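Novice: Below is the sequence, then the predicted model.
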Amino acid sequence: MGDIVVIGGGIVGLSTAISLSRRFPHARLVVIEKEDRWAKHQTGNNSGVIHSGIYYKPGSLKAKFATEGNRQLVEFCEKNDVNYEQCGKLIVATKQSELPLLENLYQRGIANGLDISIVDDEQIKQQEPYVKGIKAIKVPQAGIVDYKQVCETMVLLLKEQGAELYLNTEVKKVLEHDHNVEIITTQNTFTASYVVNCAGLHSDRVTKMTGVEADLQIVPFRGEYYELKPEKIHLVKNLIYPVPNPDFPFLGVHFTRMVQGGVEAGPNAVLSLKREGYKKADIDLKDISEVMKYKGFWKLAAKYWKEGAKEMWRSYSKKAFVKSLQELIPSIQEDDLVPASAGVRAQALQSDGTLVDDFFITSGKRSIHVCNAPSPAATACLPIGKEIANRVPEMNISPRWIVHS
């Protein structure tokens, strides 16, 4: 059935599988996913933004792949009738102290090749009548899309190309040998020539299974959202973002019009007590124990404890959450918002307390591991997939591989 196994059925795993099928058209390819449906976690619980690449350090993989991915994703949606819209967004400075940060962000966007502009308060009002700001960056390349529909389309394409796709198949052990690799799962044991780990929230664990050493651990951060009531969605025309704190690796609470309708507000960013913990009450003792025992977490906490405390307060106080939103749209009130579903970000953290800022991909003897691919990975999925496929070496792909029931 296959010569290459991809672990993980989110958007990065599926796009990687598509690139692998193009690079190795005669190889047999399998994608395995532990859940009962594709794109159940990070991909299926994000806000559906097509990012432009403005935020990321010039020359980084995030900057390169986000800008390339934006263009390629739009082309993919056009070609495959996936619902999307390049509606643009505003990154709004609401106080004088933010103007130098806005200018730095503008220069970063220019360095990343974006066609952006700075607009004044009157121009802000023309685009977003309810926003109060003094200056903003207009980013026409930003957009919205249904990433679940993108993944459903990728699954259909993979089936057409002859790939084998397995749901409800959780990896328990990976054994790398000189001439093959064994993937032991809850359903079968697969023996193949190469394995690609796109396991997202569990990517560090799969990496360790192969014996590959990487100085990082996944720390899950839950992003909590509210949704505007239907009678209040007129307050937001498209995408409205604050100027991000350059010392904190999250973008701040913002407004996102969704392609399927409605407007989301958020997210905050709080430590999740479970890797797949979408509710405050979700706790997994193994997951939280790993975080608490990891020295990198405590170094991170010591550095960002003030920001972390604010995020926690916003998590438990709707009033505090709304106060942050009112910096952008002063007329927003608590009664205008209802709770929406949350997402969990798989953020890699190094032992010295440094959050891995860029996409991080490493290799073993017969394996490639995507160890850090948070936002904007959905936007960047197609160039990420191509990069991973190009890293799989030309090898004597065995004429068949074995599945042990």
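Specialist: Thanks, I have it.

Novice: Only C-alpha atoms from now on, for both contacts and neighbour counts.
Specialist: Fine.

Novice: ok, now which ones touch I402?
Specialist: M1, F190, T191, A192 (Cα atoms under 8 Å, 6 or more residues apart in numbering).

Novice: For my notes, confirm the second one occurs in a helix.
Specialist: Spelled out, that is F190. No - counting by DSSP: H, G, I helix; E, B strand; the rest coil, F190 is not part of a helix but strand.

Novice: and it, how many neighbours?
Specialist: 23 (other Cα atoms under 10 Å).

Novice: Please report how far it lies from E33.
Specialist: 13 Å (Cα to Cα, to the nearest Å).

Novice: who touches the longest helix anywhere in the chain?
Specialist: In the chain, assigned by DSSP state H, the helix with the most residues is helix 295-316. Outside of helix 295-316, the residues within contact range by Cα under 8 Å, 6+ apart are 224, 248, 268-270, 291-292, 320-321, 349-355.

Novice: Closest one to L61 out of those, please.
Specialist: Taking Cα to Cα as the measure, L61 sits nearest to L355 out of the contacts of helix 295-316, at 15.4 Å.

Novice: Pasting the second one now:
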Amino acid sequence: MRCMYDMIIVGGDLTGLSAAKAFHEREEGARVLILAQSAEEAYTENNMIDTEIYARKNTVEQNLVKQGHEELYRFCDQHSIPYKKCGKLIVAKDEKEVELLHFLQKNNEDSTVLSQEELFEQEPFALGVGALYIPSAGIVDYKKVSLALLQEVKESGAEIRYDEKVKSIVEGKKSIVVETNNGAYYSKKYINCEESQSDKVAKLSDYYTDIEKFPLQRQYYAVEEAKLQHIVSPVPSALAPFLNIYVAPTFNGGMEVGSSINENHDKGNIKEFISNISSIRKASSYKGMIGTYKKAMKDVGSEEYFLEQVQTVIPSISREDLIPRFTEQDQAVITTDGQFREGFFFINGECSAHVVQIPYYGKKASFAIGQYLVNQVYEPTLLS
């Protein structure tokens, strides 16, 4: 006799675990199955909690990020996990960028535009003509968050299966069949948050997107000397909105610096990936996508560009100070018309919900995103 689950969640990262937590809170005693490729999906070493300031004011996106970070801090309090709301300074190098700070400030009433003198008072090591200060940003021991959430989800009764790669999905109005390399699973509902492959998983359910995800490898560094009290970052680059360059204090007294895009990462895999796109996309669309990706990598995909951006805001950091610490896999999301897709991207199905894209500033908002996905399974709405 086949087993029928109440919910199948494809993806074992923090968003998937958060969705399982939210579903159990809504349906106590429900049978939940999480299909994950590896146990490592749940863990991240990047400890920065960013800000919702990059999302448009009073939108679902902004509320998700803000609520997600607030719930993260509450979860840390409940589980005695260390964190620090140190705030973030987005530093402008010239008056043109100061204008951008005033534009961003409209997205967050709690943020403050600082003069050059006020910036220096806050961070003597930072260099700029002004800055935007956002007090809600912070740092957290995110590995401890992952372990605590994983334990909570297991104790609630969720079943987690690893080494699962989804091959096909048949979605009806009242049930789902998910077939993986290890067999078929049956459920009343399912959530897709397999971040790196979520667009492909959605396609298996006949939900098509106008995007491709180009693989990136982010390199993060440690600096042993402690110089900062706040997170400091340059104004985001218009060349490549997927960049996330910052310098942050750490709990051990040093600094975390992220993230460069490794231009030598998986050159063979990139060529194979581009070849695969060429075979499934019309010539006009894949050429635009690949051209956008290659131009971005040429412009920003080097250690030299990364170091230049870091030194723009913290000039005392040298190349010799940067100690490679860890890497993370990520994606640049590009539409068929050759544009970078920014922000969140959700799809609602008959009895499913899919998160196709989470912007870098929303990566730590998993508690709210998981709750949102569960709500969408029951009462689908359009994101606005």
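Specialist: Arrived safely. Owing to the predicted nature of the structure, the values given are computational and were not obtained by experimental measurement.

Novice: all helices of structure 2, in order?
Specialist: 14-26, 60-78, 95-105, 116-122, 142-155, 198-204, 267-280, 283-300, 303-313, 366-378.

Novice: Which among the ones you listed is found nearest to S136 of structure 2?
Specialist: Comparing the helices of structure 2 under Cα to Cα, the one sitting nearest is helix 60-78, at 8.4 Å.

Novice: That closest one: average distance to aligned residues in structure 1?
Specialist: The superposed helix 60-78 of structure 2 is, by mean Cα distance after the TM-score superposition for structure 1, a mean 1.3 Å from where its aligned residues fall in structure 1.

Novice: That helix packs against which elements?
Specialist: helix 366-378 (3 or more Cα pairs under 8 Å, 6 or more residues apart in numbering; DSSP states H and E).

Novice: so where is the helix it packs on in structure 1?
Specialist: The alignment of helix 366-378 of structure 2 onto structure 1 (TM-score structural alignment) covers residues 381-393.

Novice: Please state the offset of the matching stretch from the chain centre?
Specialist: 17 Å (Cα atoms, centre = their mean, to the nearest Å).

Novice: Contact partners for the equivalent of T354 of structure 1 over in structure 2?
Specialist: In structure 2, the residue matched to T354 of structure 1 (TM-score structural alignment) is Q339. Residues in contact with Q339 of structure 2 (Cα under 8 Å, 6+ apart) are M289, T292.

Novice: rerun at 10 Å
Specialist: I211, G288, M289, T292, Y293, V333 (Cα atoms under 10 Å, 6 or more residues apart in numbering).

Novice: can you check K267 of structure 2 too?
Specialist: K267 of structure 2 touches F273, counting by Cα under 10 Å, 6+ apart.

Novice: Return the distance of it relative to Q217 of structure 2.
Specialist: Using Cα to Cα, K267 of structure 2 is found at 11 Å from Q217 of structure 2.

Novice: re the thing from before, which members of the contacts of helix 295-316 of structure 1 are classed as buried?
Specialist: Neighbour-count burial (16 or more other Cα atoms under 10 Å) is assigned, among the contacts of helix 295-316 of structure 1, to E224, N268, A269, V270, V291, A320, F321, L349, Q350, S351, G353, L355.

Novice: The last one touches P249, doesn't it?
Specialist: What it means is L355 of structure 1. Yes - assessed by Cα atoms under 10 Å, L355 of structure 1 is found in contact with P249 at 7.9 Å.

Novice: can you list residues touching both of these two?
Specialist: Q347.

Novice: Spatially nearest residue to A348 of structure 1 (excluding sequence neighbours)?
Specialist: If the residues on either side of it in the chain are set aside, A348 of structure 1 comes closest to I218, at 4.4 Å by Cα to Cα, 6 or more residues apart in numbering.

Novice: what's near enough to touch the one you found?
Specialist: Per Cα under 10 Å, 6+ apart, neighbours of I218 of structure 1: 200-205, 275, 287, 290-291, 345-350, 355-356, 371-372.

Novice: when you align them, which residue in structure 2 goes with it?
Specialist: Checking TM-score structural alignment: I218 of structure 1 goes with K213.

Novice: Check D335 of structure 1 too.
Specialist: Structural alignment (TM-score structural alignment) places D335 of structure 1 against E320 in structure 2.
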